[in-house]
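sequence and predicted structure, then a few things I'm wondering about:
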Amino acid sequence: MSEKTYKQQLELANLIERFIKQDGVHPTSVPSLFLIRESIIKEPISRVNKPSFCIILQGEKEVLLGEERFLYGPGRYTVASVDLPVTGQVIKASKESPYLALKLEFTSTYVLEVINETDIQFKQGKNSKRAMFVSEVEPFLLDAVLRLACLLDNPKHIPVLAPLIKKEIIYWILQGPHGEALEQIALEGSNASRIREVIDHIIKNYEEPFRIEELTEIANMSVSSLHRHFKEVTTMSPIQFQKQLRLQEARRLLMVDPTNVADVAFKVGYESQSQFSREYSRMFGSSPRVDIRRMRENYA
């Protein structure tokens, strides 16, 4: 890491510490920009990760997508190009040196705008790319991120400058080693963008059973092509993807009211409570009641 990069990361870390004093994910006056702070290591959190760019300035984090593991810390960033059910855990943090990160959410439409406004050239490959990747932060990208964050000190300039800088950040990601993975999701008609449409459908109807023919019609693919491209993008099959969505939503609902396991199971699409409990235990390591009790104690 160069001295300039180190100083930029330190400046970003200091900015986050200055703006947020409590742990959590904090929205900012810059639309779609969030500052994150964690001072203790907690239980892994499962959620649907929106399309986003996230850079760590201090500490380390582990993210699981299916059975694939992504580990990143200072000097590295992660990008999710579609909505993905992931499990994340901060694995290095303390009160003296808290985990600090910055997240910027975006849409495929926003990415397409950047592509259309530039002369970036990509190979039109037929193979889909993984919708999540980790990469080393480049100096030009880090500079843009710092300028966007510094707008928090000059809020009157946010309406004009923030959209420009956000496009610049997307531009530098597209120029990076994994840019093609982000580009494929945005380009209409690409295999990856058709899988994105299938993902959107499953997320909107996660509690309903689906027929594979329904998904192949959405993607305009054969059954074998759909499974191949879906797994390449998400690491999972469509049914595994749906299962993760259901179990994550069940866990969220049980955190609110842990007494009605059967009602929650049926609400997220299970017809059998015993099947729900088996699959829940397989994903989270213990039965619903035990898991929720542990989670509540951990986050008390």
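Now that the structure is in, tell me what you want to look at. Residues are numbered from 1 along each chain as shown.

all contacts plus neighbour counts: C-alpha atoms, from now on.
Fine.

ok, and the closest non-adjacent residue to residue 12?
residue 146 (6.3 Å; Cα to Cα, 6 or more residues apart in numbering).

pretty sure the one you found is touching residue 14, no?
No: in this structure residue 146 lies outside contact range of residue 14 using Cα atoms under 8 Å: 11.2 Å.

the more surrounded of those two?
Taking other Cα atoms under 10 Å, residue 146 and residue 14 do not tie; residue 146 has more neighbours (16 against 13).

check it against this one:
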Amino acid sequence: MLWDDEIMTQQQELAHLIDRYTPSAGTHVTAISSLKLIRSCGESEPIYSVYDPSLCMVAQGSKLVMLGKESYHYNPATYLVASVNLPIAGQIIQATPQRPYLSLQLNFSTDQIMDIIKEPNWESGHKEGSRRGLLVSKTSRPLLDAVLRLVRLLDTPLDIPVLAPLTIREILYRILQDEQGASVRQFAVKGSHAGRIAKVISCINRDFAKPLRIDELAVVASMSPSSLHFHFKEVTAMSPMQYQKQVRLQEARRLLLSDIPEAANAGFQVGYESPSQFSREYVRMFGMPPLSDIKRLRDSLA
């Protein structure tokens, strides 16, 4: 019971700090470059984005994240980690103006993970097999304590350059020690299947508008095409083609929301040669034709 009471006290302090540093709804950058704080005063429709490798922790409210056909729910009792770039849909499912959704996102890199697991006390890990690049795990007191100390540094900005890197290293260490830590470590193990799939993911994200050539991606991964398909789906819950399609459609939606006036132009810029194919796949992902969807989004923002 004491353990639970300590965690509850920590969560309340974390919610109080995030509440203080997010005076309005939205995502707020902080003096710690890799740390963002998020506030929402109500439930949301699915928001599509490509997650960077990051830790996501909720202090108040709850959120649902969808990867392919899989759903991941997390709240103050749990945390979410994306270990590699993944196209997801995130939906806030518990928030009110009186009790807003409050959370944080801490980005990290594979190099930071490698720097920890190169220490002598870490096992080298297994190169075989692949695990999902997204996980939800139960929040522990040591992890929450380290996260809380990181957010407290926002009150003492002169301490950030020295103490923030040390605290972030501790946070990543706590995640790696967790029962699902192997899912994060796999991307930093030299020669691992997951590490090779990460290289393929980088290629797709960099050249998403170009035709997808599995034989070329297989060379990048040093795998056969069939092995590439298998391990790619193990990590991302989708095939390379499905991954590229989600990245393309998310980018097209962003272009339409910014300054591209015609759907066909947006589709062409992200790699679609056929306007009708672009429109069909857009409807499958977002529920309505491109221009209708953008009008609805703009109306809701207004």
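Looks like it arrived, so ask away. These figures come from a predicted structure and were not determined experimentally.

TM-score for the pair, please.
Comparison of the two superposed chains (TM-score structural alignment, normalised by the length of the first structure) gives a TM-score of 0.98, and 300 aligned residues with a Cα RMSD of 1.2 Å.

element containing the residue nearest to residue 12 of the first structure, please.
helix 139-150 (DSSP states H and E).

okay, that helix sits on what stretch of the second structure?
Using TM-score structural alignment, helix 139-150 of the first structure corresponds to residues 141-152 of the second structure.

distance of the aligned residue in the second structure for residue 112 of the first structure from residue 161 of the second structure?
Counting by TM-score structural alignment, residue 112 of the first structure lines up with residue 114 in the second structure. Distance, residue 114 of the second structure to residue 161 of the second structure, using Cα to Cα, to the nearest Å: 21 Å.

likewise for residue 269 of the second structure?
For residue 269 of the second structure, the distance to residue 161 of the second structure - Cα to Cα - is 40 Å.

ok, the two, which is more surrounded?
Taking other Cα under 10 Å, residue 269 of the second structure and residue 161 do not tie; residue 269 has more neighbours (17 against 12).

leaving out the residues flanking it, which one is nearest to the aligned residue in the first structure for that one?
Correspondence of residue 269 of the second structure to the first structure, assessed by TM-score structural alignment: residue 267. Once flanking residues are discounted, residue 267 of the first structure sits nearest to residue 207: 7.2 Å by Cα to Cα, 6+ apart.

who touches that neighbour in this structure?
Neighbour list for residue 207 of the first structure: 246, 267-270 [criterion: Cα atoms under 8 Å, 6 or more residues apart in numbering].

just the strands in the stretch 1-150 of the first structure please.
Assigned by DSSP state E, counting those that start in this stretch, the strands in the stretch 1-150 of the first structure fall at 24-27, 33-38, 45-49, 52-58, 60-65, 68-72, 76-80, 84-92, 99-105, 132-136.

can you say which of those strands is nearest to residue 279 of the first structure?
strand 45-49 (14.7 Å; Cα to Cα).

distance between the closest one and the chain's centre?
Centre-to-centre, strand 45-49 of the first structure and its host chain are 8 Å apart (Cα atoms, centre = their mean, to the nearest Å).

do stretch 89-96 of the second structure as well
Worked out by Cα atoms, centre = their mean, stretch 89-96 of the second structure lies 15 Å from the chain centre.

helices of the stretch 201-302 of the second structure, start to end?
Shown for the stretch 201-302 of the second structure, the helices assigned by DSSP state H, counting those that start in this stretch span residues 214-221, 225-236, 240-258, 263-269, 275-286, 290-301.

of those helices, which approaches residue 26 of the second structure most closely?
Of the helices of the stretch 201-302 of the second structure, nearest to residue 26 of the second structure by Cα to Cα is helix 290-301, at 11.9 Å.
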